[in-house]
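Asks: here is a sequence with its predicted model. Questions after.
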Amino acid sequence: MKLTSLIFCLFLTLSLTSCIQDEALNAEADIVTCTVPGDVLNRDPIIENDKITLIVKGGTDISVLAPSFTLTPGATIIPANGSVLDFTTPQYYEVTSQDRQWTKKYEVGVTFSGVSNTKYHFENVKFNKSGKYHVFYETDVQGKENMTWASGNEGFSLTGLTDENGESIKANAYPTSQTDNGVVGKCLKLQTLETGALGALMGMKIAAGNLFLGSFTVNISDILKSTKFGMQFSYVPTYLKGYYKYKRGKVFQDNGTVIPDKKDICDIYAVFYETDEKMQILDGTNVLAEDNKYIVSIARINDARETEEWIEFNLPFVYREGKTIDPEKLRAGKYNLAIVFSSSIRGDHFEGAPGSTLYIDEVELGYEE
C-alpha cells in the first residue's frame, strides 16, 4: 500500500512538473498602466495602442520626469521603469514579451493640461501614424501644435473596409475628415457610414462621424467608454458659436434595422464639469446624463435642421439647477470642458442614417475670468 502511494505521488509530481514546464510563456508586450511620481498629472495618462500621453499641470518641469509602467505579465521594458528622462521631446520605450519573441514600441509624450485655444478653424490636419485618416489639431501663435482633437476614426479603421479596387479607403472616406469649401478655407466634415461585414459581426453596423475634445481608445467590451470627453479649462465658458451645414441620410437605422419614417439629425454641444479623484473624465455613458452630479453647465443645439447653406449657431451655457462654480477649484484646475460634434445624434448607440453629413467651421468658445 505504501509503495503504491509512493508511486502515485511520484507520478503526480512528475505530471505537475511537466505541466509547469510545458506552460507557454506570455507573448503579450503591452503597457497596462502608467504613473508619474509627484502631483504633476492633471488626469490619468491616455494609453493607446502604441502611444501614451501624459497630461501634466501647468508649470511642471517636464525635463526630469520618471514614469513607471505596469506591463503584461513577464514583460520587460527599456528604458527601465523610473528612469528620469527629458520629455521636452517624446521619449520611446520598447516592451519585450515574456517569451522574448515579441517587442512593441511606445511613444510617450507630454502635453500641458487645458484647453489652450478658443477659436477653431479646422485648417490643420495630419495623418495618424498608419497614414489612414485625418487628425485635427490646433496651433499657438507661433504655429506650433498645441492641442489635438479626438475622433472615432481609430475604431472605424478596424473595419478594414476597401474601395472598389480592393485598396484601403482614403482619408476622406472616413467618418471624420477635412474638406474644402468652408466658410473660410477648409472645414470639418462628419459623415455617418455603414461599417461593413466586420462591423456587423461586432454588432456595430454604423459609425457616426464625430470630433471632440478628449481622447478615443477602442474598448470593444464597452464601446461607450471608448470616448473620453473633456480637457481641463480654467475659465468660465459662456457660449459656443460657429457655422454648420447638414444633410441627413435617406434611411434611418437602429444598428442595421430600418426604422421607417424616423429622421436623423446632427448634434452640437459642450459640457462644463467638475472633477475629483473619483471622477476625472466623462465618457459616452455619462457625458449628458441627467443624474450626473459633476456636470455644471451645458451648451447644446436644440433646433438643428437640414440646410444647404451655412447657418450660424450660438449656444449659451445653461447651468443645471443648483450648480455654481467654485473659484478655488477653478484656479486649481478642477474643471473640464468637452466640445462635441456628431453627424448623428444617436450615433454612439449605432443609430442614424448612413449618408448623414455635417459640416462645421469657424467655431468660437466664449468665456470669462
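Replies: Arrived safely, thanks for sending. Numbers count the residues shown, from 1 in each chain.
Asks: going forward, measure contacts and count neighbours with C-alpha atoms only.
Replies: OK.
Asks: and the helices in the stretch 151-300 of the chain, which stretches?
Replies: 153-157, 196-201 (DSSP state H, counting those that start in this stretch).
Asks: and Tyr319, how many neighbours?
Replies: 15 (other Cα atoms under 10 Å).
Asks: same check on the one 5 residues further on?
Replies: When neighbours are counted by other Cα under 10 Å, Thr324 registers 10.
Asks: for Thr257, same thing?
Replies: For Thr257, the count of nearby residues is 11 (other Cα under 10 Å).
Asks: residues contacting stretch 251-271, please?
Replies: For stretch 251-271, the external contacting residues (Cα atoms under 8 Å, 6 or more residues apart in numbering) are 203-206, 240, 246, 248-250, 287-288, 295-301, 304-306, 317, 337-345, 349-354, 356, 358.
Asks: now, of the residues you listed, which are buried?
Replies: 204-206, 240, 246, 248-249, 287, 295-301, 304, 306, 317, 337-345, 349-354, 356, 358 (16 or more other Cα atoms under 10 Å).
Asks: any idea how far Phe272 is from the one residue sitting closest to the centre of the chain?
Replies: With distances taken as Cα atoms, centre = their mean, Phe216 lies nearest the centre of the chain, 1.6 Å away. According to Cα to Cα, to the nearest Å, Phe216 stands 19 Å off from Phe272.
Asks: for Glu107, same thing?
Replies: Glu107 sits at a distance of 30 Å from Phe272 (criterion: Cα to Cα).
Asks: these two: which is more packed in?
Replies: More crowded of Glu107 and Phe272, by other Cα under 10 Å: Phe272, with 25 against 15.
Asks: now name the helix or strand holding the residue lying closest to the more buried one once chain neighbours are set aside.
Replies: Take Phe272 and drop its neighbours on the chain: the residue closest to it by Cα to Cα, 6 or more residues apart in numbering is Leu337, 4.6 Å away. Using DSSP states H and E, Leu337 maps to strand 335-342.
Asks: give the next helix or strand downstream of that strand.
Replies: By DSSP H and E, the next helix or strand past strand 335-342 is strand 351-352.
Asks: what sits up against that following strand?
Replies: Under the criterion Cα under 8 Å, 6+ apart, residues Thr192, Ile206, Ala208, Phe252, Gln253, Asp254, Asn255, Asp264, Ser344, Ile345, Arg346 lie in contact with strand 351-352.
Asks: next, Leu330: secondary structure please.
Replies: At Leu330 the chain is in helix, as set by DSSP: H, G, I helix; E, B strand; the rest coil.
Asks: that one contacts Tyr235, doesn't it?
Replies: Yes - at 7.1 Å, Leu330 counts as touching Tyr235 under the criterion of Cα atoms under 8 Å.
Asks: alright, now check it against this:
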Amino acid sequence: MKKNLFYLFALICSVSLFTSCSDDDDPVYPIEEELAGTYKGTLDIELDGNPVGVGLPKNITIAKSGNNIISLELKDFSFMGNNLGTIKLEKCALKQNGTSYSFTGNQELNLANGIGKCNVDVTGTLNNGKAEVNLDIAVEQLGETVKVVYKGDKLTGSESSEAQITSFVFKDAPIITEQPIIDDATGKITFKVLDDATDEELAALVPTIEISLKATISPATGVKQNFASDVTYTVIAEDGTVKEYIVSLAGRQVAMKFPFDEWKSVGAGKSKHDEPIEETLATSATAASLLWLYGIEGFPLYKETEDVVAGEAAAKLVTMDTSAKMNSLVPAITSGSVFTGKFVLDMKDRLNSTKFGVAYEMKPAYFRGWYKYTPGDKFIDGTGATKPEDVVEHPEITDECAIQAVLYEAEDAEGNEVTLTGNNINSSEYRVAVAVLDDGTAKAAYTYFDIPFTYVNGKTYESGKTYKLAIVCASSKDGDAFKGAGGSTLWIDELEIIGE
C-alpha cells in the first residue's frame, strides 16, 4: 500500500514538473520593447471582391496579451458611410521568423450599426516597425465577407496630433464675394459668390490651403475642385489623427459696382470738366467749376487714365485751397469728393448741397475698393472764416482722406422721405450701418480695402424697411468743416458694395 502511494506521489510530481517545464518552454518575445504601439497607415477594403475603399487613413494599436500573444485594435472602422465601431482582437498568436513576426487570430465580434455578429479572421506580419494586416470579416447578417488590407508604420510617440486647416483662400477669383470662413469646431468651411456666378465658374475655383505643420491634406492645395457642390478635405496629422472638413457654398451676393471707366463732359468754356457717367454718383465739381470767376483755376475732380487699378480710368479727387479768394460764396477750401446721391447747390448752407444716398434694397455686407493718397503741404482751418485773414494754418497737422459707406433709414416715423446731407451724414439718428476706412493717411501705391458693415446704436437690418445707401469719398476728411490741405489728392478705383 505504501509502495502504491509512493508511485502516485511520484506521478503527480512528474506531471507538475512537466507542466512547469512546458510553460518555461513557451517563447517569450520582446513585444513591449519592439512590437507594441500605434501604427499609422492606410486601409484597402473590399466587399465580396469589389473595392469599396482605397487608401483610407487609419491607425491600429498593438499591445501585449501574453509572452507570445498580442491584441490588435482598429477604432472607428468605417466603410460606405457606415461606422461599425471598434474591431479588437484579444488573442493573436505570434511566431518569429528571423527579424519578422507573423500572427494569426480568430474572434467573434458584435459590431455596431445593426451589423451584429461577425466572425473575424486575422493574419499579419510585423517587421522592423512596419505592419501588414489582413482581416476577413464574415458579416453574418449580410451573408458577405469584408476583406481589409492594412499597411502602416510604427509611431515613436513624439509625432504631432494637429490636423487643422488654418487658411483656405480663393485667390484671383472675381466671383468670390466672401472668402471662406473656417469653423474648426464643426469642420465646416463656407464661402459666398456673386449672384450670377455659374456652375462652370464654381467648378474652376482653385483654393490655396494652409494646414498644421507636418500634416498632409487631400485633395491637395492648388488643385482645381468643383465647388458647385460640397467638397470634402481630409487632413492627416503626423501621428495619423484624421479630421475632415466640408467646404460648401453658403450663399450668393449682389455687387453694386463703380469702376469709374466711363465719364461725361459737363459744362462749357472754363467751366468744362469731366464727371463719372454713373447717374447714381454726384460730385461738387459742378459748383467748383464756377470758381474761375474769382480767379481760381482747376477742379476738385479729374478723370485719371494713366494710373488705374483696372479698366479704362479711375477718379482723382483734389483738395483746392481757395482761402486767398474766400468770401461769402467762396469757401476756404474745396475738398474733392465723389458720393452716391445728388449735388444741389444751396448758397445759404453749403453742407446742405450734398444730398447723400440712393435707394438700396439689400442688406449690405462689405464695402470694397482701391485707393491711394498724397496729402497736401499746408493744412488750414477755415471753420467760421469769412475773409482770408480768418484762416488758421496748422503746420503740425497732416491731412487725411475719407472713404465710407452709410446705410440709413429712408423714411421717418410718419413715412416722410429722409435724405442725409453734409450736416448729418455722420451723426443722424437714421443711420443703421457703416463701413468706414480707418486709415486715411498717405499711400504711395494703390491699396485695397475690404470693410465689413457694422451696425450703430444697437440697430439691425429689417427686411421690408426702405433704406438708402451713401458712399462718400473725400480728399480731405474734414473738408465739410472747411479744414484740409490744398493739393491733397485721393485716387479711387473699382469701388463696390457687396449685399445680400
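Replies: Structure's in. What do you need? No experiment lies behind these values; they were computed from the predicted model shown.
Asks: give me the TM-score for this pair.
Replies: For these two chains in superposition, a TM-score of 0.59 is obtained (TM-score structural alignment, normalised by the length of structure 1); 232 aligned residues with a Cα RMSD of 2.1 Å.
Asks: quick one on the thing from earlier: just the helices of the stretch 151-300 of structure 1: most buried one?
Replies: Mean neighbour count, computed with mean count of other Cα atoms under 10 Å, is highest for helix 153-157 among the helices of the stretch 151-300 of structure 1, reaching a mean of 19.
Asks: which residue numbers in structure 2 does it align to?
Replies: Mapped onto structure 2 using TM-score structural alignment, helix 153-157 of structure 1 spans residues 285-289.
Asks: got it, and stretch 12-19 of structure 1?
Replies: So stretch 12-19 of structure 1 is aligned with nothing, judged by TM-score structural alignment.
Asks: how far does that stretch sit from its chain's centre?
Replies: 47 Å (Cα atoms, centre = their mean, to the nearest Å).
Asks: with stretch 264-279 of structure 1 instead?
Replies: 13 Å.
Asks: same check, this time on stretch 369-377 of structure 2
Replies: 29 Å.
Asks: likewise for stretch 283-295 of structure 2?
Replies: On Cα atoms, centre = their mean, the centre of stretch 283-295 of structure 2 falls 46 Å from that of its chain.
Asks: stretch 329-341 of structure 1 now?
Replies: 16 Å.
Asks: span of it from start to end?
Replies: Start-to-end, stretch 329-341 of structure 1 (Cα to Cα) is 28 Å.
Asks: including distance to Glu364 of structure 1, could the helices of the stretch 151-300 of structure 1 go into CSV?
Replies: Compiled in CSV, these are given as follows (distance: least, Cα to Cα, whole Å):
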stretch, distance to Glu364 of structure 1
helix 153-157, 24
helix 196-201, 35
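Asks: do you know which of the ones you listed lies nearest Val184 of structure 1?
Replies: helix 153-157 (24.5 Å; Cα to Cα).
Asks: follow-up on the earlier one: surely the residue nearest to Phe272 of structure 1 and Tyr273 touch.
Replies: Yes - checked against Cα under 8 Å, the pair Leu337 of structure 1 and Tyr273 is within contact range at 6.5 Å.
Asks: if we can go back for a sec, residue in structure 2 matching the residue nearest to Phe272 of structure 1?
Replies: By TM-score structural alignment, Leu337 of structure 1 lines up with Leu469.
Asks: hmm, Glu361 and that match touching each other?
Replies: No - distance between Leu469 of structure 2 and Glu361: 9.2 Å, which falls outside the contact criterion (Cα under 8 Å).
Asks: which residues touch the residue nearest to the centre of structure 1?
Replies: So Phe216 of structure 1 contacts Ala150, Ser151, Gly152, Glu154, Ser226, Thr227, Lys228 (Cα under 8 Å, 6+ apart).
Asks: burial count for Phe170 of structure 2?
Replies: 18.
Asks: roughly how far apart are it and Pro180 of structure 2?
Replies: According to Cα to Cα, Phe170 of structure 2 and Pro180 of structure 2 sit 8 Å apart.
Asks: same question for Gly53 of structure 2.
Replies: Per Cα to Cα, Gly53 of structure 2 is found 29 Å from Pro180 of structure 2.
Asks: among the two, which residue is more densely surrounded?
Replies: Neighbour totals were compared for Gly53 of structure 2 and Pro180, and Pro180 leads with 21 against 15 (other Cα under 10 Å).
Asks: what's the helix or strand for the more buried one?
Replies: Going by DSSP H and E, Pro180 of structure 2 is part of strand 176-183.
Asks: what's the matching range in structure 1 for that strand?
Replies: Going by TM-score structural alignment: strand 176-183 of structure 2 matches no residues.
Asks: now that strand: buried residues?
Replies: Ile176, Thr177, Glu178, Gln179, Pro180, Ile181, Ile182.
Asks: now do the end-to-end distance for stretch 103-123 of structure 2.
Replies: Start-to-end, stretch 103-123 of structure 2 (Cα to Cα) is 6 Å.
Asks: where does that stretch end up in structure 1?
Replies: Counting by TM-score structural alignment, stretch 103-123 of structure 2 pairs with no residue of structure 1.
Asks: ditto for stretch 487-498 of structure 2
Replies: Counting by TM-score structural alignment, stretch 487-498 of structure 2 corresponds to 355-366 in structure 1.
Asks: run the chain-centre distance for the matching stretch.
Replies: Distance, centroid of stretch 355-366 of structure 1 to centroid of chain: 19 Å (Cα atoms, centre = their mean).
Asks: where does stretch 225-242 of structure 1 end up in structure 2?
Replies: The aligned range for stretch 225-242 of structure 1 is 352-369, by TM-score structural alignment.
Asks: buried residues in that stretch?
Replies: 352-360, 362-369.
Asks: can you check stretch 169-189 of structure 1 too?
Replies: So for stretch 169-189 of structure 1, counting by 16+ other Cα under 10 Å, buried means 169, 171-179, 182-183, 186-189.
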